[in-house]
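Student: Take this sequence and fold it.
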Amino acid sequence: MKNIKPKVLFFDVNETLLDLSPMKEQIGEALNGNKDLLKLWFTTLLQYSLVTSAAEQYYSFANIGAATLQMVAANNNIEINTNKAENIVTNALRSLPPHPEVKQALTQLKDAGYTLVAFTNSSQEGLIKQFKNADLTNYFDDLISVEPTNKFKPFSNTNAWGAKKMNIQPNEAMLVAAHGWDVAGALWAGWRAAFISRPGQQVFPLAPKTEIVAPDLQIAADTLVAYL
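Tutor: Below is the predicted model:
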């Protein structure tokens, strides 16, 4: 399958397409100016999204984000009530800009005939607002939230649902993501994958070998447009 075009490119959103850096100001302000806690908060958010799925529970990504912000705050002797935490997380996630190379790379992929789909753990409403604010909507053929499955990526049945929704087989899908856990889940579900090695991100060594590893989306796009 390598060097043969996948039928659909599925894109993770947060950190892959959208830059989390501006969140440092908003999350840092909520945490008494400690901007360095952003990474801990986002990692805790991902951890508890998996915990809820493993326990067959479901809360929106924003709800889990607010809850984990309260947890990180409490561990640093800061109290944030639920309403404030939800407002901070919702506003922060929905106002993220795209990484500098993203629009050019997406244009190149679309011009090469690829079907582009956003595939995210965020809610459908949140995804639509994120893309409207980032001016990315028109680059994509579809915007898909995992919300209807009540289970987050990287669960295999969530990836299977995404492929089925686009009427393709798993091996005809490629996930483009900047998280090792997301890429690993896609590979174990029979998908192909491209890993965007944003700063601080690594592929998971125990997962199958990732087909494309690139430091940014433009370099990954350059590789993909050369596929037959």
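
Student: use CA for all of it now, contacts and neighbours both
Tutor: Will do.

Student: and residue 98, how many neighbours does it have?
Tutor: The local packing of residue 98 (other C-alpha atoms under 10 Å) involves 22 other residues.

Student: quick one: it and residue 20 touch, right?
Tutor: No - contact criterion C-alpha atoms under 8 Å: residue 98 and residue 20 do not qualify, at 9.0 Å.

Student: Skipping its backbone neighbours, what lies nearest residue 208 in space?
Tutor: Excluding its sequence neighbours, the residue lying closest to residue 208 (C-alpha to C-alpha, 6 or more residues apart in numbering) is residue 187, at 6.5 Å.

Student: quick one: contacts for that neighbour?
Tutor: Contact analysis of residue 187 by C-alpha atoms under 8 Å, 6 or more residues apart in numbering lists 193, 207, 208, 210.

Student: Same check on residue 149?
Tutor: 158, 161.

Student: do the same with residue 218
Tutor: By C-alpha under 8 Å, 6+ apart, the residues touching residue 218 are 101, 102, 104, 105.

Student: ok, now residue 153?
Tutor: Residues near residue 153 by C-alpha under 8 Å, 6+ apart: 50, 120, 121, 146, 159, 182, 185.

Student: burial measure for residue 2, as a count.
Tutor: 10.

Student: any idea which helix or strand carries it?
Tutor: Residue 2 belongs to no helix or strand when elements are defined using DSSP states H and E.

Student: Do I have it right that it meets residue 212?
Tutor: No - taking contacts as C-alpha under 8 Å, residue 2 lies outside contact range of residue 212: 9.5 Å.

Student: Kindly indicate whether residue 195 is helix, strand or coil.
Tutor: At residue 195 the chain is in strand, as set by DSSP: H, G, I helix; E, B strand; the rest coil.

Student: What count of nearby residues applies to it?
Tutor: Residue 195: 27 surrounding residues under other C-alpha under 10 Å.

Student: And the helices in the protein, which stretches?
Tutor: Under the criterion DSSP state H, the chain contains helices at 23-30, 37-54, 61-75, 82-94, 102-111, 124-134, 156-165, 180-188, 217-224.

Student: got the angle between the fifth one and helix 217-224?
Tutor: So the one you mean is helix 102-111. Between helix 102-111 and helix 217-224, the angle comes out at 20 degrees (axes from the mean of the first three to the mean of the last three C-alpha atoms, to 10 degrees).

Student: Here is a second sequence; please produce its structure as well for comparison:
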Amino acid sequence: MAEMKAIVFDVYGTLFDVQSVQEACEQQFPEKGESISSLWRSKQLEYAFLRQLMGQYEPFNDVTRDALRYALETHECKYKDEIIQKLMDAYNQLRPYEETEEVLQQVQDKKLAVFSNGPDGMLDPLLRNADLAQYFDAIVSVDEIKQYKPATASYAYLLKQLDVKREEVLFLSSNSWDIAGAANFGFHTAWINRKGAPAERLGHNPDKEYENLKGLIEKNNL
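Tutor: Model (predicted):
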């Protein structure tokens, strides 16, 4: 593998635990928090993918809100707008994985970026609340080009912002579909396979596979 000049991190599920929002869901809807948060996440991704296919882009915060409403209605939960807002606010305070900051501190010799389907309005408060924004040279959102990952155009836009060659980029994500999209574009990839899931059958395997982000800094992996 060529020397990596830039390391790019996906956000949701990679740096931050998206299921940590279940605590807020549980507070509002006792005994349903885990199930609601799980469906919320799956519909969030599904709606983003479907809108991409339909050519009807909507910002990720709107997609996330729609997915939340669907999850609550599926669970027959009665809600008001203020409850929706409380849960959306909780999404800006997701818990970073315990190793996240330590790993970011140890790779400061590289150009670091985050690349997410989330817009600045979601990413900025999330990174600020966790005190992680300081570690990144660039915070890039697909909202700037209105092409959700794993569309090829989204990764091409990211590359322009980094000002490096695509073979000099190491892209990390816990989402296997994101890894496949980045590999398809020509990035080197490392899959953060936190759940020990099998590889996707999308024609592209990751260059590296780690249980968590610490794999990046162990055994001279850079």
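
Student: just to revisit the earlier point, possible to save the contacts of residue 187 of the first structure as a markdown table with neighbour count?
Tutor: Shown next, in a markdown table, are the contacts of residue 187 of the first structure (neighbours: other C-alpha atoms under 10 Å):
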| residue | neighbour count |
| --- | --- |
| 193 | 27 |
| 207 | 15 |
| 208 | 16 |
| 210 | 17 |
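
Student: Keep only the residues you listed that stay in contact in the second structure.
Tutor: Using both residues aligned by TM-score structural alignment, their matches' C-alpha atoms under 8 Å, the second structure keeps these contacts from the contacts of residue 187 of the first structure: 193, 208, 210.

Student: Which of those sits closest to residue 90 of the first structure?
Tutor: For these, the closest approach to residue 90 of the first structure (C-alpha to C-alpha) belongs to residue 193, at 28.7 Å.

Student: so that closest one touches residue 211, yeah?
Tutor: Yes - contact criterion C-alpha under 8 Å: residue 193 of the first structure and residue 211 qualify, at 6.0 Å.

Student: I'd like the distance between the residue of the first structure positioned farthest from its centre and residue 196 of the first structure.
Tutor: The outermost residue of the first structure relative to its centre, with distances by C-alpha atoms, centre = their mean, is residue 77 at 29.8 Å. Going from residue 77 of the first structure to residue 196 of the first structure by C-alpha to C-alpha, to the nearest Å gives 35 Å.

Student: And residue 171 of the first structure, by the same measure?
Tutor: 20 Å.

Student: Over to residue 70 of the first structure?
Tutor: Taking C-alpha to C-alpha, one finds residue 70 of the first structure at 30 Å from residue 196 of the first structure.

Student: higher neighbour count, these two?
Tutor: Each of residue 70 of the first structure and residue 196 has its neighbours counted (other C-alpha under 10 Å); residue 196 has more, 27 against 23.

Student: ok, so what distance separates the counterpart of the residue nearest to residue 208 of the first structure in the second structure from residue 9 of the second structure?
Tutor: With the correspondence set by TM-score structural alignment, residue 187 of the first structure lines up against residue 183 in the second structure. Plainly put, residue 183 of the second structure is 14 Å away from residue 9 of the second structure if you go by C-alpha to C-alpha.

Student: and what of residue 215 of the second structure?
Tutor: Separation of residue 215 of the second structure from residue 9 of the second structure (C-alpha to C-alpha): 14 Å.

Student: and the two? which has more neighbours close in?
Tutor: Between residue 215 of the second structure and residue 9, counted using other C-alpha under 10 Å, the more crowded position is residue 9 (22 against 18).

Student: Could you find the counterpart of residue 199 of the second structure in the first structure?
Tutor: Alignment note (TM-score structural alignment): residue 199 of the second structure maps to residue 203 of the first structure.

Student: who's in contact with its match?
Tutor: With C-alpha under 8 Å, 6+ apart, residue 203 of the first structure has these contacts: 179, 180, 181, 183, 184, 195, 210.

Student: and the gap between it and residue 182 of the first structure?
Tutor: Noted for residue 203 of the first structure: a distance of 9 Å to residue 182 of the first structure, by C-alpha to C-alpha.

Student: Kindly report the same for residue 36 of the first structure.
Tutor: Distance of residue 36 of the first structure to residue 182 of the first structure, computed by C-alpha to C-alpha: 23 Å.

Student: So for these two, which sits in the more crowded spot?
Tutor: With neighbours defined as other C-alpha under 10 Å, residue 36 of the first structure and residue 182 compare such that residue 182 has more, 21 against 13.

Student: Tell me which of the helices of the first structure sits most buried.
Tutor: With neighbours defined as mean count of other C-alpha atoms under 10 Å, the helices of the first structure peak in mean count at helix 180-188, which reaches a mean of 22.

Student: now the second structure: which of the contacts of residue 203 of the first structure match?
Tutor: Here is what carries over to the second structure from these, by both residues aligned by TM-score structural alignment, their matches' C-alpha under 8 Å: residue 180.

Student: Just send the contacts of residue 203 of the first structure back as CSV, with distance to residue 88 of the first structure too.
Tutor: Formatted as CSV, the contacts of residue 203 of the first structure follow (distance: C-alpha to C-alpha, whole Å):
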residue, distance to residue 88 of the first structure
179, 23
180, 27
181, 26
183, 28
184, 30
195, 29
210, 35
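
Student: Relative to residue 25 of the first structure, which of the contacts of residue 203 of the first structure is nearest.
Tutor: residue 179 (22.4 Å).
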